[in-house]
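*Asks:* Return a 3D structure for these sequence lines:
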Amino acid sequence: MRTGIATVCLSGTLEEKLRAAAKAGFGGIEIFETDLVTSPLSPEHVRALAADLGLGLDLYQPFRDFDSVPEELYRANLRRAEAKFRLMGRLGMDTVLVCSNVGTASIDDDALRAEQLHGLAELAARHGVKVAYEALAWGTYVNDYEHAARIVADADHPNLGTCLDTFHILSRGWDTEPIEKIPGEKIFFVQVADAPKLSMDVLSWSRHYRVFPGEGQFDLPKFLGHVARAGYNGPVSLEVFNDTFRQADVERTAVDAMRSLIWLEERTARHLAAEAAGTGSGAPSPAELARASRAYAMPLTTLPQVAPPTGINFAEVISADGAPRTAELERLLAQLGFASRGEHRTKPVSLWTLGDARIVLNRQQARGLEPAISALGFDVEDGVAAAARAVQLRAVPVPRPSQANEEILQAVNAPDGTEVFLCEDTRWVAEFGEDQADGPAADEGTDDGERSPSSAGTGSAGQTSAGQTSGGAGTARIDHINLAQPWQHFDEAVLFYSSVLALTPEASQDVSSPSGLVRSQVMQTADRPGGRAVRLALNLAPWIQSDSVKGARTDTFQEHVAIEVDDLVAHARACRGRGLPFLPIPENYYEDLDARYDLEPAFLATLRELDLLYDRDARGAFLHFYTASVGSVFFEVVQRLGGYDGFGAPNAPVRHAVQHAARHGG
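*Replies:* Prediction:
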């Protein structure tokens, strides 16, 4: 599939945009007129630079308000168009985008539109230019792609075709199946953009909230499948208007954009293969996928196929060697019930375990750093294949120097800098020596931490009364991890984890905090017996500016690791006996909790006593508590009862408020 990107997607100058697009691997670029008009580069210079970079100049856009106008304005429009055609000749470009009219001077007459577009195409042909007519979602009279295609057919000129834009089609809810009725040779260009589903006017939605494929809620593989069946074999180009992308680093945004098209290309091949095999949304076989990838004029490249992760292998926290915060973190882990498994053979790294939950404390290159989550390990079937897929999706590999008898672990960098390790097993645990002192975990009957989390049971459904367990044999495991994301890379992170790890984005939620609304996006694997295998929550913290330093954060957003246990009340009592600093929960919370759920007095008293939080839904209940923070890290301990599969979302504002008060001396 030939990939392209519009310059409007990227920040910077025209030259910076061209270089970033080429570096990210795009085949072509659309030049947005404003980018050329404001550039000091001559058209000839732009043409030569694109050639040097190996970029095709695929589309010049936009040409507005041309069709269905009075005769005098039509003649003026032709003069304007001819000037643009001469400019395109200097650029070496052969396709121009003409948008359906949004002006008040337009006349609602399809015959007139066809006649005027025919005249434009005749003029364009004399300059070697093709005209791609696009129905804008807010066009005065033409806002439907089928309507635009009929006008193109009536105009009947070889230099006139249509442009299909996913936003203009899917934002209006138009059926995409009729795309297959448009002759492939009359589809001159295809533009793609994703978007969250919002309730607002379509123009504002388009200008500010488009995102790259895989970062929104449009069914783009289905759309592109229809385009492939129509016989189209031209560029598939991104046209994304987004305020955040236009402020972010140009090269990084271009890589994110390229990843989104690679994701879309593969998903389209899978969609077509599943439909051809009659498996619906089921996974097609490798042979079916190979056939689908070469069955159409537009070839579709696929990636190494990997299964979603089956568990969280470990979480790593970085902290400075010898710093007071590091000692505080180690003390907190011991109070939680973790046992030290000793130091790594060759590195200043230690391992702590509680059942099947593993926390790695990394003191390498951490001078001056506060404790923070620095790496995650995921259980996968084939680490090499998973890493190969990630690299093809433009992820950057993480080098891990290894000595003799040390495991070779595959890893890549996530958009926020977190290292993502792709682990087939836990043999790496043998690289850590046993601590001579018995940790508190030994007193609670936990194992030695060398069993893979993917083999740990989550227990059967339990009761909602305090102290009763959900079954199992006293195991503990990492239930979920919550990561804070930089505001400018939040959508990029969603695409990264969904494309690289096959995690499924759930509907995002807004959680209130004293610093403002926090957008929370849960990423998780599909259902399996006993619950979810992998849960990851991405939080977009509000951006706060200091009065004295513009752009400086005045608040630190926290991240945490959640540990699932079988008997949370018993575990909480043991932790309190070891002096664990719990996050104190206000009395108002328990009064509200009792009003909502009419809890048994003894149960409510236990919650108050231990600073526990509670939630329930139609499927089950959820008990949890939080520790105090060390640096930007804290821990949560949870127990899932029955079929509860949430995160205690109603309790999140309480946590945010208490943490905010603690950080600000409350």
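
*Asks:* make it CA atoms for all contacts and neighbour counts henceforth
*Replies:* Noted.

*Asks:* Longest helix in this protein, please.
*Replies:* helix 250-277 (DSSP state H).

*Asks:* Now do the helix or strand following that one and helix 250-277, the angle between them.
*Replies:* Heading C-terminal from helix 250-277, the first helix or strand you meet, by DSSP states H and E, is helix 286-293. Here helix 286-293 runs at an angle of 110 degrees relative to helix 250-277 (axes from the mean of the first three to the mean of the last three Cα atoms, to 10 degrees).

*Asks:* Just list what helix 286-293 packs against, helices and strands only.
*Replies:* Packing contacts for helix 286-293, counted by 3 or more Cα pairs under 8 Å, 6 or more residues apart in numbering; DSSP states H and E, involve helix 250-277.

*Asks:* list the buried ones in the helix it packs on?
*Replies:* Neighbour counts using 16 or more other Cα atoms under 10 Å place 250-275, 277 of helix 250-277 among the buried residues.

*Asks:* Next, the second sequence, to be compared with the first:
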Amino acid sequence: MLTSIATVCLSGGLVEKLHACAAAGFDGVEIMDADLIAAYESPEEIRALCDRLGLTIDMFQPMRDIEGVSDDVFAENLRRAEAKFDIMQRLGTDLVLVCSNVATASVDDDAVAAAQLGLLADAAAARGIRIAYEALAWGRYVDDYRHAWRLVELADRPNLGVCLDSFHILSRGHDPAAIEEIPAEKIFFLQLADAPRLDMDVLSWSRHHRLFPGEGDFDLTGFLAHVQRAGYTGPLSLEVFNDTFRQTDVTRTAAHARRSLSWLADRTARERGTWADRLPEPQRAQGIDFVEIGGGDLDAVDRLLDRLGFAFRGRHRTKPVRLWTAGDARIILNEQLRAERPRLSAFGLVVADAASAAARADALGAPAVYRRSYAGEQELPAVASPDGTEVYWNDAPDGWLAEFEGGRGVESFGGRVDHINVAYPWQDFDEAVLFMTSAVGLDAEPPADVPGPQGLVRSQVMRSRDGIVRLPMNLAPPTAPMPSRHIAIRTGDVIGVARAARARGLDFLPVPDNYYDDLAARFALDPELLATLRELDLLYDRDDAGEFIHFYTPTIGDVFLEIVERRGGYDGYGALNAPVRLAAQRRAGVGA
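*Replies:* Next up is the predicted model:
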């Protein structure tokens, strides 16, 4: 698989972008005219830099509004084109993108457009240059790839072909199946972009809201399958206009982009039943092995877990690490991480083949994590997620328990990890979704917006298909503090756990009385249950499938716990209670 990326996808100057693309493992680049114009390096210097970096310059993008115009306008367009052909020869690239005309001065006449494309191709042929003609989704008269192909056929020049762009095709709802009718040698280039389904004008949608493959709602695997069946063997290139990506770190965004192509190629190969471009087998998470809280001083977390009813299972025999359990829920406190404030630093997943899971993540460019281990200790492969949270895989989930010694043997309440709620800043969110999908093997549910005291919090739940592993991800408004992360423990008797924890002196996140007045209005609850909920600061939700009762602990550093009980088939997270929780945490001085 050959990979390429348009320089418009990335932040920074052209030289920075090229270094980032090479570091991410791309084979080539599309150079945007605007990037070259703003560079102080000459075309010859850019060409030499690409040679040193091992990058091919796959395409140049300077050509707009060429065809379907009057003779005098076309003469000026040819003059402009000749000047750009000079630049291309200095760059050492032989392919130029020509987008369909969007100007109001153009004419709706295929014969005129085809004739002018043919003349442009003749001028390019004299320089050894090929032209890839692309139908823009907002083109004045040519906005469908099938129309673009008809014009290319009509012009009938060997150096004139089409460029297929997934956004321009899928955003308009065009059927990509007809791609297979285009001869492979006439598909000169392929550009890929994902996007969310939005109800807005297509130009604004394209210029601001494209995403890398795997992050939006387009069927890119089906699209790519059609292109491959047509016989295309050229680069898979990304052209993603996105305001976020053009503001974030160029090296990290390039790595993120490269990962998206690996994911897309792997998924398409699996759906087509082919072996080329396949990565190691994806490992479906079978359960949560442990959750880790890291920090330099975790005594307050020890006290919280003790009062909550967790059992202390001992200290690690060689490291400053402690283990607390509640039934099958395992929380590790790691004081090797000298973080200023306690934070959710890692989690482990149970899989069938840990080595294969790690190999797949490595092939997707996820950085490996190393932790020192001694003889007789279980080694768990791990990688770092986009924000540094470490993800471990374990195919022998009880193997490391014997490494902890000196536990008190006290019984805990029965529980398991219900979900892990994590948070990301706005610039990392889409990358995190792709990472959890591609490397961790979770599926993304439709996002939802939760109102908070400082704006809407976007929530995206990532989960295993059976729901055993759930990872709600929160994105706070750009001006709000980062949301705290939390671990939700599921039990069969949340009221009993709450009463016992209260008896041990644990205070919960306080819930305002107004909440319970509203609860009484929304649900015809038994008065005794409502009184219990109010007494213990418990929150409640109900749907047609069942009930949900939960409470929150105070926040320590950047982490807190939630104890939940699901009754019947309730599958949600108490979304209507989230604004109450966010407001209560803000009142307690905790970030959103």
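
*Asks:* Can you find the partner of Ser513 of structure 1 in structure 2?
*Replies:* When structure 2 is aligned by TM-score structural alignment, Ser513 of structure 1 is paired with Gly452.

*Asks:* show me where the stretch 1-150 of structure 2 has strands.
*Replies:* 3-6, 28-32, 56-63, 95-99, 130-134 (DSSP state E, counting those that start in this stretch).

*Asks:* between the ones you listed, which one is nearest to Ser356 of structure 2?
*Replies:* Set against Ser356 of structure 2 and scored by Cα to Cα, those come closest in strand 3-6, at 24.1 Å.

*Asks:* Onto which residues of structure 1 does the closest one map?
*Replies:* Equivalent residues of strand 3-6 of structure 2 are located at 3-6 in structure 1, counting by TM-score structural alignment.

*Asks:* first to last residue in stretch 464-473 of structure 2, what's the distance?
*Replies:* 14 Å (Cα to Cα, to the nearest Å).

*Asks:* nope, stretch 18-38 of structure 2 is what I meant
*Replies:* Start-to-end, stretch 18-38 of structure 2 (Cα to Cα) is 14 Å.

*Asks:* so how far is that stretch off the chain centroid?
*Replies:* From the chain centre to the centre of stretch 18-38 of structure 2 is a distance of 22 Å (Cα atoms, centre = their mean, to the nearest Å).

*Asks:* in it, what's buried?
*Replies:* 18-22, 24-33, 35-36.

*Asks:* Show residues contacting the match of strand 3-6 of structure 2.
*Replies:* By Cα atoms under 8 Å, 6 or more residues apart in numbering, the residues outside stretch 3-6 of structure 1 that reach it are 21, 26-32, 58, 235-240, 257, 261.

*Asks:* could you say what helices and strands the longest helix of structure 1 packs with?
*Replies:* So helix 250-277 of structure 1, by 3+ Cα pairs under 8 Å, 6+ apart, packs with helix 14-24, helix 220-229, helix 286-293, helix 490-500.

*Asks:* swap the cut-off to 7 Å and go again
*Replies:* Contact analysis of helix 250-277 of structure 1 by 3 or more Cα pairs under 7 Å, 6 or more residues apart in numbering; DSSP states H and E lists helix 14-24, helix 220-229, helix 286-293 as its packing neighbours.

*Asks:* helix or strand right after the shortest one?
*Replies:* Downstream of helix 286-293 of structure 1, the first helix or strand assigned by DSSP H and E is strand 311-318.
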